[in-house]
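>>> Model the following, please.
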Amino acid sequence: MYLKRILLIIVFIGLLIGGLFSAMVYRTLFISNTVFSNEQAYVFIPSDADFDEVKQRLQPLLKNPSTFETAAQRKRYTENIRGGKYAISRGMNNNDIINALRSGNIPVRISFNNQETPALLAGRIGSQLEADSLALYGAFSDTDFLKAQGWTPDQALLPYIPNSYEFYWNTSATAFRDRMLAEYTKFWTDARLDKARSQGLSQEQVIALASIVHKETAQADERPRVAAVYLNRLKKGMFLQADPTVIYAIKKETGNFDTLIKRVLYRDLEIDSPFNTYKYPGIPPGPIAMPDISAIDAVLNPENHKYLYFVADTENFGYHKFAETLGQHNRNKEQYVRWLDAQKIRR
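Sure, this is the predicted structure:
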């Protein structure tokens, strides 16, 4: 009888301990542990983060950081931390949070356009991905990478077609560059390659010429007309004489790409740079900026006309006046120069 009582007490104690343990496990793993009111919150975990940094980044989102730590240890998350961007939903319990941090790395949508140098592009991308701008610049400018594509440092911007792309936030600098090279290859469809050949241009020349078109006009519907002017000049053996190339040459020589130049002066045309299309014939050795797709397609699908000249239209800002003869162009230009003088735009 006495032994039976002892056994019942032991069983009772065991059940009590088991119940307490189960309650503790349930509380640790399965009770909501979020404190924010939005539907979702996002946390960015660096690739080299340890668990202390994970806790620090999650702490503002959690009701009870200590139960999260206990759960993470039980599920061995502390030994398998992965960098990335993760979504934590309102009402998640620790078990759900840890599962999300293990396998829920979500992509970010990044965009870029009209950067004039690899350094500026690196800064733009570095503000959107984990990779810092120095690592990105090193990847973009890597001479071995460029040589493998048959490109020079002046052509380092070639593979970066402005658009929106999805990347994992913790994508490395070289992985970003290599993905953009793949996107560039994909962009050059057989149809686009055929059109480039019909113009007598290589892919690199198309991008370089498109960058000039892009800088000349922001109006997508005018770009095929501007592109045709330059193609007409090339066919006649004329110099391109594009003001944006002179501006780029000045910026490149000074190293100051923040310079704002609204008016190109005659003395500027003397700058000795292969990018100065007043001084050197043909298409420049590389793009003067990153042309968007509408500018590239404008070079590949130019308007059919005989215009050789154009100048800004002061009666329809954003657009240009076009001319087939130098005489007509000079008359259009006089009107534009008078407007510049009236606005006191000297530089």
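>>> switch to C-alpha atoms for all contacts and neighbour counts from now on
OK.
>>> shouldn't residue 171 be in contact with residue 130?
Yes. Between residue 171 and residue 130 there is a contact under CA atoms under 8 Å: 7.0 Å.
>>> More neighbours: which of those two?
Using other CA atoms under 10 Å, the more surrounded residue of residue 171 and residue 130 is residue 130, with 21 against 18.
>>> helix, strand or coil for the more buried one?
coil (DSSP: H, G, I helix; E, B strand; the rest coil).
>>> ok, it to residue 144 distance?
Separation of residue 130 from residue 144 (CA to CA, to the nearest Å): 24 Å.
>>> OK, contacts around residue 169?
84-85, 106-108, 128-130 (CA atoms under 8 Å, 6 or more residues apart in numbering).
>>> switch the cut-off to 10 Å
Under the criterion of CA atoms under 10 Å, 6 or more residues apart in numbering, the neighbours of residue 169 are 44-47, 83-86, 105-110, 128-131.
>>> again with residue 323
Residue 323 touches 229, 306-311, 329-332, counting by CA under 10 Å, 6+ apart.
>>> Can you say which of those are buried?
229, 307-311, 329, 332 (16 or more other CA atoms under 10 Å).
>>> can you give me the strands in the protein?
40-45, 84-89, 107-112, 163-168, 309-312, 320-323 (DSSP state E).
>>> want to put them side by side, so please do this one too:
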Amino acid sequence: MHKKALLFITLVALVVVMAGAALVVRNQFYGSAVHEESDLYVSSRCDYAALRDTLARHIGHRWAFDRYASRLELGRSFKPGRYLLRPGMNVIEVARMLKLGEQTPVRITFNNVRTPAQLAGKLGRQFDADSASFAQVLTSDSLARTLGFDSVTLFSMFIPNTYEFYWTASPQEFVTRMKREYDRFWAAGRDEKRDRSGLSRLEVMTLASIVYEETRKVDEMPRIAGVYINRLRRGIPLQADPTVKYAMQDFGLRRILYKHLKYPSPYNTYVNKGLPPSPICMPSIDAIDAVLGYERHDYLFFCARPTFDGYHNFARTLREHNANARAYSAELNRRRIK
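Alright, predicted model coming up:
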């Protein structure tokens, strides 16, 4: 073969190889590196080596990612957070997302909480910050006072619901945001109802927590709230069994006995008149609205039905109530519940 022809063929082959290599390299940088949707959590305690190890399970084209990440100096500038990796993303998009901190919010849910410690535990499992950090903030008197509460009453500020946050939000940022949600909650017509009831926000939340612990039957909540409102207005001790459990911090107690009623605590409404100093749990929105829209009646007592259907028998007189209580107690004995 003529030397010129051979050289031409060689050059053409080289161009083809180089073009192919260029396409391969381009595909490494611009082709799809993410094949299925997944969440990437990058903790504030995570170093770059840990980030790379975690990312390796989510993306392909890792050689190209390392090259581009090096160009961005990502090892010194990546932002912690929760990131949504979407199918079709290339390594450039992933690296830039981590550098710019383009987080995807998380949905944070909390309810059925009895104490600040339990709330801290739930939050510690849903945020980057741990439960100890949340516990410290949730009991901080200085922070509480900036929000119009104290370390005891701050718990009444949290309205159970689902909220969107950045996963890296600090405990203080969480509490500050919850104050805005609290004010928004009351501004939605609830303060007007509260004014008519004569109760403060704290009193509504505290009474609602007792109602919530007494029943999960939403349709019965306003009636139970009405009983407690009647007792408050007549100066009769509330004598609410859930406050005894809270005072004793024994939430598994199934049967309240006479010896329990004398337990010394400001939360025990058998030995103290009026409402406890703060909520005994985080009441549901239904329970809060039940207190604001309490049923007007002349009942002063209620007792769980012996049918154990979750509802209660109501009474106007002590004699009626004692008869209801004996029927319920007899059923407890029959079922050998202690």
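>>> Would you reformat the strands of structure 1 as JSON lines and include distance to residue 19 of structure 1?
Listed next are the strands of structure 1 as JSON lines, based on distance: least, CA to CA, whole Å:
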{"stretch": "strand 40-45", "distance to residue 19 of structure 1": "33"}
{"stretch": "strand 84-89", "distance to residue 19 of structure 1": "29"}
{"stretch": "strand 107-112", "distance to residue 19 of structure 1": "42"}
{"stretch": "strand 163-168", "distance to residue 19 of structure 1": "43"}
{"stretch": "strand 309-312", "distance to residue 19 of structure 1": "82"}
{"stretch": "strand 320-323", "distance to residue 19 of structure 1": "82"}
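>>> Now check residue 229 of structure 1 against structure 2: what is it aligned to?
Following TM-score structural alignment, the counterpart assigned to residue 229 of structure 1 within structure 2 is residue 227.
>>> Aligned to residue 259 of structure 2, what sits in structure 1?
In structure 1, residue 259 of structure 2 lands on residue 267 (TM-score structural alignment).
>>> Out of the strands of structure 1, which is closest to residue 16 of structure 1?
Nearest to residue 16 of structure 1, of all the strands of structure 1, is strand 84-89, at 34.0 Å by CA to CA.
>>> Filter the contacts of residue 169 of structure 1 down to the buried ones.
44-47, 83-86, 105-108, 110, 128-131.
>>> The match of residue 229 of structure 1 touches residue 300, doesn't it?
Yes. Look at residue 227 of structure 2 against residue 300 with CA atoms under 10 Å: they come within range, at 5.2 Å.
>>> what touches both of the two?
238, 314-316.
>>> out of these, who has the most neighbours?
residue 238 (25 neighbours).
>>> Which residue in structure 1 aligns with it?
Aligned partner of residue 238 of structure 2 by TM-score structural alignment: residue 240.
>>> How about the contacts made by that match?
Neighbours of residue 240 of structure 1 in contact, by CA under 10 Å, 6+ apart: 209, 212, 229-234, 276-284, 308-309.
>>> and if we set it to 7 Å?
Shown in contact with residue 240 of structure 1 (CA atoms under 7 Å, 6 or more residues apart in numbering): 230, 233, 277-278, 282.
>>> Residue 318 of structure 2 too?
No residues are in contact with residue 318 of structure 2 under the rule CA under 7 Å, 6+ apart.
>>> rerun that using 8 Å as the cut-off
By CA under 8 Å, 6+ apart, the neighbours of residue 318 of structure 2 are residue 301.
>>> That one and residue 308 of structure 2, how far apart?
Taken as CA to CA, the span from residue 318 of structure 2 to residue 308 of structure 2 is 22 Å.
>>> tally of neighbours for the alignment partner in structure 1 of residue 334 of structure 2?
In structure 1, the residue matched to residue 334 of structure 2 (TM-score structural alignment) is residue 342. Neighbourhood size, residue 342 of structure 1 [other CA under 10 Å]: 9.
>>> Next one: residue 342 of structure 1 from residue 319 of structure 1, what distance?
Applying CA to CA to residue 342 of structure 1 and residue 319 of structure 1 gives a distance of 19 Å.
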